[in-house]
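Chemist: Here you go, sequence then predicted model.
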Amino acid sequence: MTLSESGAAPAGEVVLEAVGLTKHFPVRGRLRDLFSRTPAVVHAVDDVSFALRRGRVTALVGESGSGKSTVARLLAQLHPRTAGDIRLHGTSTRVRGGRRFRSYVRRVQLILQDPFASLNPVHTVRYHLTRPLRIHGTAGRGAEELERALADLLTRVSLTPPERYLDAFPHELSGGQRQRVAIARALGADPEVLLADEPVSMLDVSIRLGVLNLLQDLKDRLDLAILYITHDIASARYFADETIVMYAGRMVEGGDSETVTQNPAHPYTRLLTDSAPDPERITGALSGADAARADRGGGEPPSLISPPAGCRFHPRCPHAMRRCVADAPPRLTVGDRPGHWTACWLYDPATVAADPPGSAAPDADPTVPPPPAFAGRADTGPREEAR
């Protein structure tokens, strides 16, 4: 029986929390770094804070290389963190192995992107599901209870009849079936948190919705807290209760999913929403201000070995101001919906009045209007996006 089924934990309770989470990877193979006082590092994740709540889905959205998967591996305690804190039920946790790690992963399970790579090809589904049941003490007593537990796991992920799949090898299953087995393996520990690292990106478009619906059903029935990592902001709107947008290792916007996807505040979030296929762009039918708006945000993400000062998006932002080059923006309340925030100086009225948008972007097209500058305030609380 899970905590939610026994009524021991209230819905909406904060289960897992990241506070100022930071991860820097050392850069290897450069001789000059041996004589440097500050060796080069990759700034994979910097100052990431959010909370995962029971019975809710939080989406982490961004392009490849933005640090999303690193955040998931930090929360799974697979990478040691450089700075910041991870709190499980309000208690700071740092585990490296042994019994403490086993106790932690029983509560926090990671679902990887590629189901074929995450399953051992020489073992059957029975083997993959039996191991977590025995390791975490949920296999019951005797062979009969183990068989019931295995059948229950496969039934939970809609692989029925269970006996059809128990003795199958991974290569005998479709991509969607393999991912369902991976989800069942995670459920074998009876976790409270699922960290889903792009769980549908390797699947055919026709079966992605089925897997998302499965996760939604498991979240509702088992009262799980789910972190959903994706580069597809449209699926975040469909699946997640709240959405956080990351760019170059930093969080740039957060709030409820409907607001973030339909009324994006940060220029990068607008770029993500505009990146959806548009037949008019393909045929070249856009012109004037529409064409300029479609072309905004061009260029490449910055190097994370030497990231730009200030806002990391400012080299690509058509509304960049001089302050964007010098100072990293804090979280500012957008003001259109409760809990909607963005890390953008456009929402600081004092900055906009003294430093008009576009002053640090000489090549920006003046026909592209900046987002409205709502009255904002700095917000340093780690749980603002979860309210």
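Modeler: Everything's here; your move.

Chemist: alpha carbons only for contacts and neighbour counts from here, please
Modeler: Fine.

Chemist: any idea whether the most centrally placed residue in the chain is helix, strand or coil?
Modeler: Closest to where the C-alpha atoms of the chain average out (C-alpha atoms, centre = their mean) is L60, at 2.6 Å. Classification of L60 using DSSP: H, G, I helix; E, B strand; the rest coil returns strand.

Chemist: and if you look at the one 4 residues further on?
Modeler: In three-state terms, and counting by three-state DSSP, S64 is coil.

Chemist: Return the distance of it relative to L222.
Modeler: Taking C-alpha to C-alpha, to the nearest Å as the measure, S64 falls 31 Å from L222.

Chemist: ok, and here's another one to check against it:
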Amino acid sequence: MSQGTGHERRIVISGQGIRKTFGGRQGGSQALQEVSVSLGQGECLALVGGSGSGKSTLTRILLGLESRDAGSVSYQGQPVDGPRSSGYQALRRESGLIFQNPFASLDPRWNALRSVSEPLRIHARELGLGRAAIRSRAMQALADAGLDPGEFAGRYPADCSGGQAQRIAIARALVADPQLIVADEPMSSLDVSARLGVLEAFKTVRARRPRTAILMVSHDLGVVQHMADRIVVLHQGQVEEEGPADRVLSQPGCAYTRELIAAASAPGSSGSAS
């Protein structure tokens, strides 16, 4: 875990008083009810909750990919309010995304070097980068994600295990030196041994890029325990509990969090928080 909390650091992204209803405001399903969250520089914040708790909806709203009925979102102090807003444009440039299924997020026709290089290639002129610089940064990103660049640069997704493919996706997310990484259930499709490798990759990324903020969406409390500095527990669209990860997991303050921990600790569960 990192050295402090978002309350001690400059806020990277924030959502205040967010409300969202699906199916119309009259008689619709309320997905989020006055939810407020913030994430500080260098912090890893985990959004935790069961299916339908509002984790994915909140994440999409924070990224500007979903509209909200009320509330505000800001990135680096700039409003995220539609594609033309300054915060939205900065967020697109300065964030990296890691999805649940790496094989669905990587182009099967591209080798690892091409996949990792793509964010730099798109903005090469803006960043003032030539081919050699792009290649060098992509190779370093692979190394930071725990992969030998000489061995993996030429590999295609079909030549990789699930854990290796997810580490390529991590390298792609961090190659442009983002201010924010959003990881949406990044280990839920991996077996236990692959998860350990990906956890090590995240640990290395945090050590080498201590200013990067990470927003992690996860139901796996074992992963959260090893990565998060702070936890926000969502249930039926509301914040049930939030606080430092070690406190929330060891001394949960609400019944719903205790239920999540008990379920994660049950025999056969892959999300043990013990």
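Modeler: Yes, it's here. Because the structure is predicted, anything quoted here is derived from the model rather than measured.

Chemist: Given these two chains superposed, what TM-score do they reach?
Modeler: Put the two chains on top of each other and the TM-score (TM-score structural alignment, normalised by the length of structure 2) is 0.85; 259 aligned residues with a C-alpha RMSD of 2.4 Å.

Chemist: Quick one: residues contacting the residue nearest to the centre of structure 1.
Modeler: L60 of structure 1 sits next to K68, L227, Y228, I229, T230, T243, I244, V245, M246 when contact means C-alpha atoms under 8 Å, 6 or more residues apart in numbering.

Chemist: Show me which of the residues you listed are buried.
Modeler: Neighbour-count burial (16 or more other C-alpha atoms under 10 Å) applied to the contacts of L60 of structure 1 gives K68, L227, Y228, I229, T230, T243, I244, V245, M246.

Chemist: ok, so of those residues, who is nearest E17 of structure 1?
Modeler: Comparing the buried ones among the contacts of L60 of structure 1 against E17 of structure 1 with C-alpha to C-alpha places L227 closest, at 11.1 Å.

Chemist: surely that closest one meets G55?
Modeler: No: judged on C-alpha atoms under 8 Å, L227 of structure 1 makes no contact with G55 at a distance of 11.1 Å.

Chemist: hey, what's in contact with both of the two?
Modeler: By C-alpha under 8 Å, 6+ apart, no residue touches both L227 of structure 1 and G55.

Chemist: which residue in structure 1 lines up with D229 of structure 2?
Modeler: Residue correspondence to structure 1 (TM-score structural alignment): D229 of structure 2 is matched to D241.

Chemist: Can you give me the neighbour number for that match?
Modeler: 17 (other C-alpha atoms under 10 Å).

Chemist: again, but for A168 of structure 1
Modeler: Neighbours of A168 of structure 1 under the rule other C-alpha under 10 Å: 14.

Chemist: ok, N120 of structure 1 to E280 of structure 1 distance?
Modeler: N120 of structure 1 is 45 Å from E280 of structure 1, where distance means C-alpha to C-alpha.

Chemist: actually A378 of structure 1, not the one I wrote
Modeler: According to C-alpha to C-alpha, A378 of structure 1 stands 39 Å off from E280 of structure 1.

Chemist: more neighbours, the two?
Modeler: A378 (15 against 9).

Chemist: does the more buried one really touch P349, like I thought?
Modeler: No: contact between A378 of structure 1 and P349 fails when scored by C-alpha under 8 Å: they sit 11.7 Å apart.

Chemist: mind listing the strands for structure 1?
Modeler: 14-26, 41-53, 57-61, 83-88, 91-92, 108-111, 193-197, 225-230, 242-247, 250-256, 331-333, 341-342, 378-379 (DSSP state E).

Chemist: Now which residue in structure 2 aligns to L187 of structure 1?
Modeler: By TM-score structural alignment, L187 of structure 1 lines up with L174.

Chemist: who touches its match in this structure?
Modeler: Counted by C-alpha under 8 Å, 6+ apart, L174 of structure 2 has contacts G96, A141, I181.

Chemist: Okay, the second one and R135 of structure 2: tell me how far apart.
Modeler: When distances are taken as C-alpha to C-alpha, A141 of structure 2 and R135 of structure 2 turn out to be 10 Å apart.

Chemist: The two: which has the busier surroundings?
Modeler: Set side by side, A141 of structure 2 and R135 give different neighbour counts by other C-alpha under 10 Å, the larger being at A141 (27 against 19).

Chemist: Need the counterpart of the more buried one in structure 1.
Modeler: Matched by TM-score structural alignment, A141 of structure 2 corresponds to L153 in structure 1.

Chemist: Just give the nearest non-adjacent residue to that match, would you?
Modeler: Distances taken as C-alpha to C-alpha, 6 or more residues apart in numbering put A184 closest to L153 of structure 1, at 5.5 Å, once the chain neighbours are dropped.

Chemist: Surely the one you found is in contact with T155?
Modeler: No: contact between A184 of structure 1 and T155 fails when scored by C-alpha under 8 Å: they sit 9.0 Å apart.

Chemist: The two: which has the busier surroundings?
Modeler: Taking neighbours as other C-alpha under 10 Å, A184 of structure 1 and T155 compare with A184 leading, 26 against 14.

Chemist: Need the nearest residue in space to the equivalent of Q109 of structure 1 over in structure 2, chain neighbours excluded.
Modeler: Q109 of structure 1 maps onto G96 in structure 2, with residues paired by TM-score structural alignment. Leaving aside its chain neighbours, G96 of structure 2 sits nearest to A173 (4.2 Å; criterion: C-alpha to C-alpha, 6+ apart).

Chemist: That neighbour - how many residues pack around it?
Modeler: A173 of structure 2 has 25 nearby residues by other C-alpha under 10 Å.

Chemist: what's the mean deviation for the top helix by length along structure 2 versus structure 1?
Modeler: Among the segments of structure 2 that qualify as a helix by DSSP state H, the longest is helix 192-208. Helix 192-208 of structure 2, aligned to structure 1 and superposed, deviates on average by 2.0 Å (mean C-alpha distance after the TM-score superposition for structure 1).

Chemist: Could you measure from P83 of structure 2 over to G27 of structure 2?
Modeler: 29 Å.

Chemist: I meant A133 of structure 2, not that one.
Modeler: 55 Å.

Chemist: more neighbours, those two?
Modeler: Using other C-alpha under 10 Å as the criterion, A133 of structure 2 and G27 rank with A133 on top: 13 against 9.

Chemist: Against L127 of structure 2, how distant is that one?
Modeler: 10 Å.
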